[in-house]
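In: The amino acid sequence is not available; the structure is as follows:
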């Protein structure tokens, strides 16, 4: 049995946690609802409605809380996704922005629930950490001009093309 995850991000929703979990689980493999807790007679919402759930996306656990309208997501926190191919970048961008999301600069997207995601090709941090600072600077300059990351254009910048 795998060890319990020590730190679990908790995502605050305004009554639509079930919809959000279903949306995210439709995008990522190895995803499931682990457990749920519904409101009882005492509490701040309708008896029997979802209060909190633990769910997994790509094997990583998250908590979804139907906390109400008091707090909204901001870009101050985002979930970063490691992508190995341009096809994966394109697919995740399309899926996460479906139904009202938006593509933001530098391969950030905001989904229809307001949660921010960074869709990062694995090669990008490798190029940005290159010991040749000129290569890293060209890649950074190219990335700063992009919304959805284009791996081929990053490679061209890296190679000085």
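Out: Sure, I can see it. Small disclaimer: the values here were computed from a predicted structure and weren't measured. Numbering: from 1, shown residues only.

In: going forward, measure contacts between C-alpha atoms and count neighbours the same way
Out: Fine.

In: For the closest residue to residue 111 other than its chain neighbours, list the residues it contacts.
Out: Leaving out its chain neighbours, the residue that sits closest to residue 111 by Cα to Cα, 6 or more residues apart in numbering is residue 101, at 4.1 Å. If you count contacts by Cα atoms under 8 Å, 6 or more residues apart in numbering, residue 101 has them with 109-114.

In: The residues you listed in helices, which ones?
Out: If you go by DSSP state H, those have nothing in helices.

In: Skipping its backbone neighbours, what lies nearest the residue of the chain most remote from its centre in space?
Out: For the chain, the residue at maximal distance from the C-alpha centroid (Cα atoms, centre = their mean) is residue 41, at 34.1 Å. Distances taken as Cα to Cα, 6+ apart put residue 47 closest to residue 41, at 5.4 Å, once the chain neighbours are dropped.

In: next up, a second structure to put side by side with the first:
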């Protein structure tokens, strides 16, 4: 059954490679279908992979190999909630260590330019608490690239 809503992500020519990486990295993620172009198109030829259906942590996605004209940017990101530092490190290191780039405040980009927020629940819980706890956690987060759970928890406690 086709989902009612699917996120479409534009890639140059590596949608299948990206989808396989996401499926291997995140739970409840898989490549479900690969479709070849039935004819030539502006950035490809008949028989090239045109679209890839996949899920990322249960979210249905479609990778479109549309060519180099459109680039990913921070206007769209996947936010992955993590339960502890080990899980945070695993996802962060998988993305950054596979040709990605670190950014700030828990953000990083994969090698295809797609943005990810690797966000420990300790951070979202601290921010949701409001007041001085949230302020201290927020100020600590603003100094980080990858989120340090112990530092967030210490800041929250004051």
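Out: Received the coordinates, thanks. Note that the structure is predicted; figures quoted are calculated from it, not measured.

In: TM-score of the superposed pair?
Out: Put the two chains on top of each other and the TM-score (TM-score structural alignment, normalised by the length of the second structure) is 0.93; 157 aligned residues with a Cα RMSD of 1.5 Å.

In: circling back: give the aligned equivalent of the residue farthest from the centre of the first structure in the second structure.
Out: Superposed on the second structure with TM-score structural alignment, residue 41 of the first structure falls opposite residue 39.

In: Now do the same contact list for the most centrally placed residue in the second structure.
Out: Residue closest to the average C-alpha location in the second structure (Cα atoms, centre = their mean): residue 116, at 3.4 Å. When contacts are counted by Cα under 8 Å, 6+ apart, residue 116 of the second structure touches 77-80, 107-110.

In: For it, which three-state class applies?
Out: Classification of residue 116 of the second structure by DSSP: H, G, I helix; E, B strand; the rest coil places it in strand.

In: From residue 44 of the second structure, how far out is it?
Out: According to Cα to Cα, to the nearest Å, residue 116 of the second structure stands 28 Å off from residue 44 of the second structure.

In: same deal with residue 70 of the second structure?
Out: Taking Cα to Cα, one finds residue 70 of the second structure at 15 Å from residue 44 of the second structure.

In: So for those two, which sits in the more crowded spot?
Out: residue 44 (17 against 10; other Cα atoms under 10 Å).

In: Contacts only, for that one.
Out: Taking Cα under 8 Å, 6+ apart as the test, what residue 44 of the second structure contacts is residue 67.

In: Quick check: the gap between it and residue 31 of the second structure.
Out: Taking Cα to Cα, one finds residue 44 of the second structure at 21 Å from residue 31 of the second structure.

In: what's the answer for residue 87 of the second structure, then?
Out: 22 Å.

In: Of the two, give the one with the bigger neighbour count.
Out: Ranked by neighbour count (other Cα under 10 Å), residue 87 of the second structure and residue 31 place residue 31 first, with 21 against 15.
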